[in-house]
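Q: Build me a structure from this.
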Amino acid sequence: METTNGDGFGVGWYPVDGPGEPALLRGVGPAWSDANLREVAAATSSPLFLAHIRASTGTAVQQTNCHPFRHENWLWVHNGSIRDFGRLKRDLVLAIDPDLYPSLAGSTDSEVMFHLALTYGLRDRPIVAVERMAGLVESVARAHGVPHPLQMTVATTDGDRIWAFRYSSEGHSRSLFYSTALSALHELYPDDKRLRGLSDETRLVVSEPLGELEGAWQPVPEASWGVIQKGEDELGHFEPAMP
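A: From the prediction side, this is the model:
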């Protein structure tokens, strides 16, 4: 954990008995010194969760700006930024579905991105929705003369599947990794205590590798999307599209 990411944290998790509305724990202090986070984490079981530590890109340090963001059964986390968001914000916010606007609680570019993706059909066609969100951001930025506006790694989930995205307008995105199949790691490291008790169905998507096990992490390619789901996972090319 980078000590520079101390502008808040959040965890969203789903009930053990299946998808439903996720619970949220968010705070404005550093995750590493939050006693409530340690208590809740030690006492909570969940089949799927998203976690985030925040480094503000200029918006206020407040609870409503901490990830994950939630709408009904959906969660969203974002690492990155929209360049010159203050100049682009009005046009982007006006594109949000009026029925979704009341749930826009904070002031971040990340939450606006989430609501735009919801506007463009995240619940039915997640990949298309995020591509349209990215396309709108780039279109609005061009109109305002803002170059290379979008930098993002995103994870979003409905409680059953996780969609992850790695993209930037300049073609040099922040890092994103997914875990090697646990069955392969069990074969490579049969005596490693850290792997004991983990199901072969366990998968992680992270901004940076955790631990030092060689071969444990695979990079998500530039301009790609991935889906983690029961059965076979998927990986494909990400291409912004006009809504």
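
Q: can we go C-alpha only for contacts and neighbour counts from here?
A: OK.

Q: Strands of this structure, residue ranges please.
A: Using DSSP state E, the strands of the chain run over 9-13, 23-27, 49-53, 69-71, 74-82, 150-157, 162-168, 177-179, 205-206, 217-219, 224-228, 234-237.

Q: Quick check: which helices or strands does the last one pack against?
A: In terms of contacts (3 or more Cα pairs under 8 Å, 6 or more residues apart in numbering; DSSP states H and E), strand 234-237 is packed against strand 224-228.

Q: the inter-axis angle of the strand it packs on versus strand 150-157?
A: Counting by axes from the mean of the first three to the mean of the last three Cα atoms, to 10 degrees, strand 224-228 lies at 10 degrees to strand 150-157.

Q: tell me the contacts of the closest residue to Val130 other than its chain neighbours?
A: In this structure, Val130 finds its nearest non-sequential neighbour in Ala117, 5.3 Å apart by Cα to Cα, 6 or more residues apart in numbering. Taking Cα atoms under 8 Å, 6 or more residues apart in numbering, we find Ala117 in contact with Pro126, Ala129, Val130, Arg132, Met133.

Q: now the other sequence, so there's something to compare against:
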Amino acid sequence: MCRWAAYLGPELFLETIVSAPCHSLVAQSHCALEAKTATNGDGFGIAWYGARPEPGLYRDILPAWSDPNLQSLCRQISSRLFLAHVRAATGGGTSRTNCHPFASGRWSFMHNGQIGAWGKLRRRLESLLPDALYDQRQGTTDSEFLFLLMLAEGLDQDPFGAAARAVGRVTEVAESAGLSPDLKLTACFSDGETLWALRHASDGLAPTLYTAQTPSGGRCLVSEPFDRSQSGWQAVPPESFVAIRPDGMTLRPFVPASFRLARIA
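A: Coordinates of the predicted model:
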């Protein structure tokens, strides 16, 4: 499983979260404490927002701990909103196009988890994408597919509904193929103004997610705390949908859409 961290608030240098703390995201890339595997060395990436609507994006296949360019960028780049990710591959080769975050227009997206039986379901699931979004696909991961499916389901207009419909579609396709919808989804995404996150698993065992307010007055979302001495970390409950805006955070229950029931009705 991967590790990730996201921030929204007053502008700060990326190193404040990504590389400087004692248990920073870079530290978690070789010594994660709350993941199935301690090492997340199959690449990394950062997406940050500045003066332009679309995010800047830097990704590479090197382990985060061994790339001096990442350390230098994090020391020099400051942002009011950014997403950062270190990858432990569960499917798809180790390539730059398979590294998170993914971006499309003003949107960025990253994910910790997997679609079970992705190899068996991939052809059916990718047929759900309209041509314009399928043509944007650069890599081979289930994570990038989920991002594009959420865009297809109306992410621009309704982030919560798009996520619920995307998860419902994956579940429906898996069940129609006679497979268990073994979906684990702790994802984070942004349009450059709001930071959203989703914690869901079809078996009830969702990957970890925490949030805390920073000394600067901003707010973080992380796979695991980067500063164990800080007492303000709160676990986000499973089956939750989080929205963080400059004026605060809201949390609501997450329920996947049920298309089968809709057809019966």
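
Q: returning to that earlier point: the residue nearest to Val130 of structure 1 maps to what in structure 2?
A: Taking TM-score structural alignment, the alignment pairs Ala117 of structure 1 with Met150 from structure 2.

Q: That match and Asp158 of structure 2, how far apart?
A: In this view, Met150 of structure 2 and Asp158 of structure 2 are 10 Å apart by Cα to Cα, to the nearest Å.

Q: And for Thr97 of structure 2?
A: Taken as Cα to Cα, the span from Thr97 of structure 2 to Asp158 of structure 2 is 27 Å.

Q: what do you get for Gly92 of structure 2?
A: Counting by Cα to Cα - Gly92 of structure 2 and Asp158 of structure 2 are separated by 29 Å.

Q: Which one's more surrounded, those two?
A: Shown here are Gly92 of structure 2 and Asp158; by other Cα atoms under 10 Å, Gly92 has more neighbours (16 against 13).

Q: quick one, helices of structure 2?
A: Along structure 2, counting by DSSP state H, helices occupy 15-18, 25-31, 68-76, 118-126, 131-134, 142-152, 159-176, 259-264.

Q: against structure 1, where does the third one fall?
A: Read it as helix 68-76 of structure 2. Going by TM-score structural alignment: helix 68-76 of structure 2 matches residues 35-43.

Q: Also the fifth one?
A: The alignment of helix 131-134 of structure 2 onto structure 1 (TM-score structural alignment) covers residues 98-101.

Q: Measure how far the matching stretch is from the centre of its chain, please.
A: 22 Å (Cα atoms, centre = their mean, to the nearest Å).

Q: same check, this time on stretch 228-235 of structure 1
A: 17 Å.

Q: which residues sit against that stretch?
A: Asp160, Arg161, Ile162, Trp163, Arg203, Ser224, Trp225, Gly226, Val227.

Q: now with 10 Å?
A: 157, 160-165, 178, 201, 203-205, 220-221, 224-227 (Cα atoms under 10 Å, 6 or more residues apart in numbering).

Q: Which residue is the nearest non-sequential neighbour of the residue mapped onto Val206 of structure 1 from structure 2?
A: Aligned counterpart of Val206 of structure 1 in structure 2: Val222 (TM-score structural alignment). In this structure, Val222 of structure 2 finds its nearest non-sequential neighbour in Ala5, 4.2 Å apart by Cα to Cα, 6+ apart.

Q: Would you agree Leu210 of structure 1 is in contact with Gln218?
A: No: here Leu210 of structure 1 lies out of contact with Gln218, judged by Cα atoms under 10 Å, at a distance of 11.6 Å.

Q: which residues do those two both contact?
A: With Cα under 10 Å, 6+ apart, Leu210 of structure 1 and Gln218 have common neighbours Phe177, Ser179.

Q: Quick one: map Ala223 of structure 1 onto structure 2.
A: When structure 2 is aligned by TM-score structural alignment, Ala223 of structure 1 is paired with Glu239.

Q: Quick check: its match vs Ala164 of structure 2, distance?
A: 11 Å.

Q: Spit out the residues that contact Met150 and Asp158 of structure 2 alike.
A: With Cα under 10 Å, 6+ apart, Met150 of structure 2 and Asp158 have common neighbours Ala164.

Q: Neighbours of the aligned partner of Thr90 of structure 2 in structure 1, how many?
A: Thr90 of structure 2 maps onto Thr57 in structure 1 when the alignment is built from TM-score structural alignment. Residues lying near Thr57 of structure 1 (other Cα under 10 Å) number 15.

Q: Tell me who's in contact with Thr57 of structure 1.
A: Asp7, Gly80, Ser81, Ile82, Arg83, Phe85, Thr108, Asp109.

Q: which position in structure 2 aligns with the second one?
A: Alignment note (TM-score structural alignment): Gly80 of structure 1 maps to Gly113 of structure 2.

Q: Quick check: that match vs Asp142 of structure 2, distance?
A: Taking Cα to Cα, one finds Gly113 of structure 2 at 9 Å from Asp142 of structure 2.

Q: repeat for Ser231 of structure 2
A: From Ser231 of structure 2 over to Asp142 of structure 2 the distance is 35 Å, taken as Cα to Cα.

Q: Of the two, which one has the most company?
A: Asp142 (24 against 9).

Q: Might one say that the more buried one is in contact with Lys120?
A: No: counting by Cα under 10 Å, Asp142 of structure 2 stays clear of Lys120, with 11.7 Å between them.

Q: returning to that earlier point: any chance of the contacts of Ala117 of structure 1 in a markdown table, plus neighbour count and distance to Gln151 of structure 1?
A: Shown next, in a markdown table, are the contacts of Ala117 of structure 1 (neighbours: other Cα atoms under 10 Å; distance: Cα to Cα, whole Å):
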| residue | neighbour count | distance to Gln151 of structure 1 |
| --- | --- | --- |
| Pro126 | 20 | 18 |
| Ala129 | 23 | 17 |
| Val130 | 30 | 13 |
| Arg132 | 23 | 15 |
| Met133 | 29 | 13 |
